[in-house]
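Q: What follows is a predicted structure for the sequence shown.
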Amino acid sequence: MWKLGILVAVAAFLETVSATSLGVVYTEGGMVDGENIRLGLFRHMDIFKGVPFADIPGRFEKPKRHPGWDGVMKTKEYRKRCMQVNMLMSDTRGSEDCLYLNIWIPHGRAVSSGLPVMVWIYGGGFLAGGSMGANFMDNYLYNGKEIADRGNVIVVTLGYRVGTLGFLSTGESDLPGNYGLWDQQAAIAWVNRNIRGFGGDPENVTIFGESAGGASVSFQTLTPHNKGLFKRAISQSGVALCPWAVNKNPRRFTEEVAIKVNCPTDQNMAACLKMTDPAVLTLAGSLSLSSSPDHPLVYNLALSPVIDGDFLPDDPSKLFHNAADIDYIAGVNDMDGHLFTGLDVLTINSPLVDTPIEDVKRLLAAYTKDKGKAGADNAYSTYTLNWSSNPSKATIKKTVVEIGTDFIFLVPTQAALYLHAANAKTGRTYSYLFSEPSRMGGIARPYPSWMGADHADDLQYVFGKPFSTPLGYWPRHRDLSGYIIAYWTNFAKTGDPNKGDLSVPTTWPKFTNTGHQFVEIHHNMNRDYVRQKMRTRYVHFWTSILPNLPVLGSE
């Protein structure tokens, strides 16, 4: 028995002596020193937090390279997130000094080199969000540790400007907008130039993101400014074609902000806004959360990217040739629209209160408003085709969620996949539907029992929360998280989610313009979860029937 004790002690001693670590890393700006943690026998991880990828940005200017520093910068603490409104939109948090990134590097018996790199872009409606430490109490959602460790990849998370400081635009050269997208692009370029020093392969970078982050990933594949900087991309619940992703008339909102902060709305507006206190500017860009079936919440998202002739030289639908050599995964959650429609039509979450059919008609009329009565009538007949003469309460409520999911997320994502596949040269295309029911649904919970996967429900599984906080989950949630990490990291390594170091529950076929195949991601996956033609009738309505109806005149 004592011999075993000695052996264990010797093994532990050797393990600490030979702890694998990069130590101090030299970057273009100077040297950085992170922390090293032990994951298990002969597995360690280096974590660098708050590494600058650009200088403190000038107000409404593109980011510039960091001037560098002397000595060794300690990178063991998260920096502040970019300045933004708080949850209640009553105050601001964060800082203008926010262009930093965080890096997780796993090591086995030897220090890693040539690892695939995955760069995460967070969501938050282009208004909020951050990847700098705890989002809620002590829970840091975007911790790269589980993906990096389980998938043997480097994970990078970054900060980018949001809200007025990130996306305010006059639509002219005096305030062109898209500063947040330029920040993301500067971080991707920094990774490309510096990641080799951290054990990464600059020739094998994947960008991935969710919601506004998924749309951002899509924009980064479509801009001509990223040629050769990354190889693959994953958009979760958001693409550049979403109705909230591009603001076609940015000046209107900018004038509203100007009036709130006592700036003129003439040719001096941009100059005045640049001199306004950043916290005051940020608060002035708060969005209204009040909505109704006639004025859906999605139309309030006014701070978003713009077609500026530079980052986005044209409408996103015309830029897919720029993504011809990028491998691409895109998908949605089966009830992504619930977060929005639950605010537009409050009754859908009340099991005891009926949702009036009139509310279904009002929501469809709002989504098809350019086409007037013909659009609304066509939409209503499309969504009620399978209803009985006396539809149940749950049927009506679920239909509201389906309408929101289709319009805000699913149909634009299918259109983006179609355009990616149609323009692809070497780039492969993959489609998914995430359908694990929300953990908020069912008995004595705030959501109805029929609830599927809500917006952002996928994030906890992508980032391995069932492994890092096991008490909050069932074994099936760990299965699901393992499947997603396997698909995502295999894809990052090889461009094929089925091929890599991790086994997957079923083969995920490519999306082609003839087959339209996709996998449904769920804890109980098998070959029956490979499907095709996602919600074809509804995709056809929004992409073919509705656009061909005459536009309303001046009614």
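A: It's in. Bear in mind that the values here come from a model prediction, so they are computed numbers and not experimental data.
Q: from here on, contacts and neighbour counts on C-alpha atoms
A: Fine.
Q: what helices or strands is the one helix or strand Tyr328 maps to leaning on?
A: Assigning secondary structure by DSSP states H and E places Tyr328 in strand 327-333. Applying 3 or more Cα pairs under 8 Å, 6 or more residues apart in numbering; DSSP states H and E, we find strand 327-333 packed against strand 232-236, helix 411-423, strand 429-434.
Q: contacting residues for Pro57?
A: Pro63, Lys64, Glu96, Asp97, Leu99 (Cα atoms under 8 Å, 6 or more residues apart in numbering).
Q: one more structure, for comparison:
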Amino acid sequence: METTSGHLRGVATDSGRQFLGIPYAEPPVGELRWMPPEPVDNPDADVNAARPGSPCPQTQPVPGDHPEPSEDCLTLNVTTPRQNSSDTALPVMVWWHGGGYTSGAGSSYDPQRLADRGNVMVVTANYRLGVLGYLGLPGMEGGGNFGLADQIESLRWVRDNAPAFGGDPDNVTVFGESAGAMSACAALTSPASDGLLDRAVLASGSCMLNWPDGALYPGVPAQTPYSSVADNQSTSVAAAEQLGCAGADAANCLRRLPTDRLMAVNQNFSNQLTYGTDLLPQNPADVLRGGDQQQIPVITGGNHDEQRSFVGGLLAATPDAVTAATYPQLVATAFGDRAPEVLTRYPLQRFGSPGLAWSTVTTDAAWACPTLDGARLMSNRAPAYLYEFADETAPNVNQITTIPQGAAHATDIPYYFDLTGTNMLHTPRQHEISDEMIDYWTSFAHDGTPRIEGGVEIPRVDKNTTHALQFGTDATGIEDFAAAHQCDFWLHEG
């Protein structure tokens, strides 16, 4: 396989072909640490593409069979069906993984089922994470945006190399979950991505997400998926000082530190994708409000019980963080003057536990209704479609047992990927939902219209939309999303 990255020697399986660990940018090490990515242009190299590349440095173990994390991590993986079921070039779907901008690897997501059933080429990419991906010291070229710059560079690589794999460089769908979807939404507002993508699927990651004080975790200030330059620089300077690097030479000082020293501040850079920069001139939320994003058709949505994974993890570490006694104070901290009405709308006695009550409040306020708002705003520029994943029997991918997980954050991922090479679905309905999601997503990748022959038609979103396509435990249908999440309350002040 001839590419700009070299001669690739991949892996053929019974169902398809995979080319793993392909370098798409020069290793961001040494003087290239905290520099914008430099594209690989080494067509004469001999590349063994039979094994994933190293994950980018992070503090938690990366699930699956990977090499050790390394800063030499800007690689991607290409999966195609063995037999292209048409004579035309394959649509390309580029996956940007989640993990709060601080963890994850593209190679943890095996997309062979998606490629085969949908007849698409799938690319899963690594990008710089945490302090290495989002540090932004004053005067640092590209500061705060190295992870997004890597993701956009992966699209340039796809543009230049998709034909070698049978893919269509003029039909590229970016899809991502959580931080990957937040990045994809930001890319819709970046001048640098213009012409590099044609469609987007945003799972649990709208530009409009907005966590009030203490809603993401108690004690964590209000935040969105994006940071201003001023806030990012403040975080970055404090992190540098913590590592013993201050003043005009801070960047050079940090470049001399070993990777493991940097990990001490890695988690400080969650939600630090930075706007007010050349790559991301404005807050993506403001771009959507102004209707100035690219005219890219979008599928956007999320999970019915998003926040249960976060609250469940909190309760595993601090069992008394959410109790009948603390619930009113959590609500008061997050919602201020509106707290009495929130408590009336979400009374403890309506839920099985305080943890479920707080999960529901924060899911509705910070995830579901902002996602609806974003869908309505995006529909002003191009076709937009809204969905909700709501299978209460979804695999407990987060391995949380403190509260029932239901359709918690990230539980949808096994429906279109094998995680670390394992199909985690077991029931007939789970497999049915998987087929449906793959069919909707890949038909959208083919021609911009999500559909299943003989299946439920997804209505296009408009400024008054209240309903969404819901993948439910018992059936798939159109449900009143706004009513279920009390969005008339959350999307209106007062």
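A: That came in fine, so what should we check first? This is a predicted model, so every value here is computed, not measured.
Q: Pick the most deeply packed of the helices and strands packed on strand 327-333 of structure 1.
A: For these, average neighbour numbers computed from mean count of other Cα atoms under 10 Å are highest in strand 232-236, which has a mean of 28.
Q: With structure 2 overlaid, report how far whichever helix or strand comes after the strand holding Tyr328 of structure 1 is off on average.
A: Under the assignment DSSP H and E, the closest C-terminal helix or strand after strand 327-333 of structure 1 is helix 338-344. On superposition with structure 2, the mean distance recorded for helix 338-344 of structure 1 (mean Cα distance after the TM-score superposition for structure 1) is 2.6 Å.
Q: Flag every buried residue along the helix or strand immediately after helix 338-344 of structure 1 in the chain.
A: Once the chain leaves helix 338-344 of structure 1, the next helix or strand it forms, by DSSP H and E, is helix 357-367. Buried residues in helix 357-367 of structure 1, counted by 16 or more other Cα atoms under 10 Å: Asp359, Val360, Lys361, Arg362, Leu363, Leu364, Ala365, Ala366, Tyr367.
Q: quick check, nearest of the residues you listed to Asp33 of structure 1?
A: Tyr367 (51.4 Å; Cα to Cα).
Q: Aligned to that closest one, what sits in structure 2?
A: The equivalent of Tyr367 of structure 1 in structure 2 is Ala334 (alignment by TM-score structural alignment).
Q: Repeat that for Gly200 of structure 1.
A: Alignment note (TM-score structural alignment): Gly200 of structure 1 maps to Gly167 of structure 2.
Q: Could you find the closest non-adjacent residue to its match?
A: Spatial nearest neighbour of Gly167 of structure 2, excluding adjacent residues (Cα to Cα, 6 or more residues apart in numbering): Leu90 at 4.4 Å.
Q: ok, the one you found - contacts?
A: Asn84, Asn119, Val120, Met121, Gly166, Gly167, Asp168.
Q: show me the contacts for the counterpart of the third one in structure 1.
A: Using TM-score structural alignment to pair residues, one finds that Val120 of structure 2 aligns to Val153 in structure 1. Taking Cα under 8 Å, 6+ apart as the criterion, Val153 of structure 1 is in contact with Ile105, Pro106, Leu115, Pro116, Val117, Met118, Ile147, Thr489.
Q: what does Ala323 of structure 1 give?
A: Residues in contact with Ala323 of structure 1 (Cα under 8 Å, 6+ apart) are Thr221, Leu222, His420, Asn423, Ala424, Gly427.
Q: Quick one: map the first one onto structure 2.
A: The pairwise alignment with structure 2 assigns Thr221 of structure 1 to Leu188, based on TM-score structural alignment.
Q: just checking, its match touches Asp292?
A: No - if you go by Cα atoms under 8 Å, Leu188 of structure 2 and Asp292 don't touch, sitting 9.4 Å apart.
Q: neighbour count winner among the two?
A: Leu188 (26 against 15; other Cα atoms under 10 Å).
Q: Can you name the residues that contact the more buried one?
A: Shown in contact with Leu188 of structure 2 (Cα under 8 Å, 6+ apart): Asp194, Gln293, Gln294, Ile296.
Q: could you redo the last one with a cut-off of 7 Å?
A: Leu188 of structure 2 sits next to Gln293, Gln294 when contact means Cα atoms under 7 Å, 6 or more residues apart in numbering.
Q: swap in Val461 of structure 2?
A: Val461 of structure 2 touches Ala375, Arg376, Ser379, Ala384, Tyr385, Leu386, counting by Cα under 7 Å, 6+ apart.
Q: now structure 1: which of those match?
A: Retained in structure 1: Ala384, Tyr385, Leu386, out of the contacts of Val461 of structure 2 (criterion both residues aligned by TM-score structural alignment, their matches' Cα atoms under 7 Å).
Q: ok, the second one to Thr465 of structure 2 distance?
A: Between Tyr385 of structure 2 and Thr465 of structure 2 the distance is 10 Å, computed by Cα to Cα, to the nearest Å.
Q: can you check the first one too?
A: With distances taken as Cα to Cα, Ala384 of structure 2 is found 11 Å from Thr465 of structure 2.
Q: Ala482 of structure 2 matches what in structure 1?
A: Ala482 of structure 2 maps onto Met534 in structure 1, by TM-score structural alignment.
Q: whoops, Ala375 of structure 2 was the one
A: With TM-score structural alignment as the criterion, Ala375 of structure 2 matches Leu417.
Q: tell me the contacts of its match?
A: The contact partners of Leu417 of structure 1, by Cα under 7 Å, 6+ apart, come to Ala330, Thr429.
Q: what range in structure 2 matches the longest helix seen in structure 1?
A: Criterion DSSP state H: the longest helix present in structure 1 is helix 475-494. With TM-score structural alignment applied, helix 475-494 of structure 1 matches the range 428-447 in structure 2.
Q: in the matching stretch, what counts as buried?
A: Buried-residue list, stretch 428-447 of structure 2, by 16+ other Cα under 10 Å: 429-446.
Q: Looking at the helices and strands packed on strand 327-333 of structure 1, which is nearest to Gly404 of structure 1?
A: helix 411-423 (10.2 Å).
Q: hang on, Leu4 of structure 1 is in a strand, isn't it?
A: No - counting by DSSP: H, G, I helix; E, B strand; the rest coil, Leu4 of structure 1 falls outside a strand, being helix.
Q: Can you give the distance of stretch 355-368 of structure 2 from its chain's centre?
A: Its chain's C-alpha centre and that of stretch 355-368 of structure 2 lie 19 Å apart, by Cα atoms, centre = their mean, to the nearest Å.
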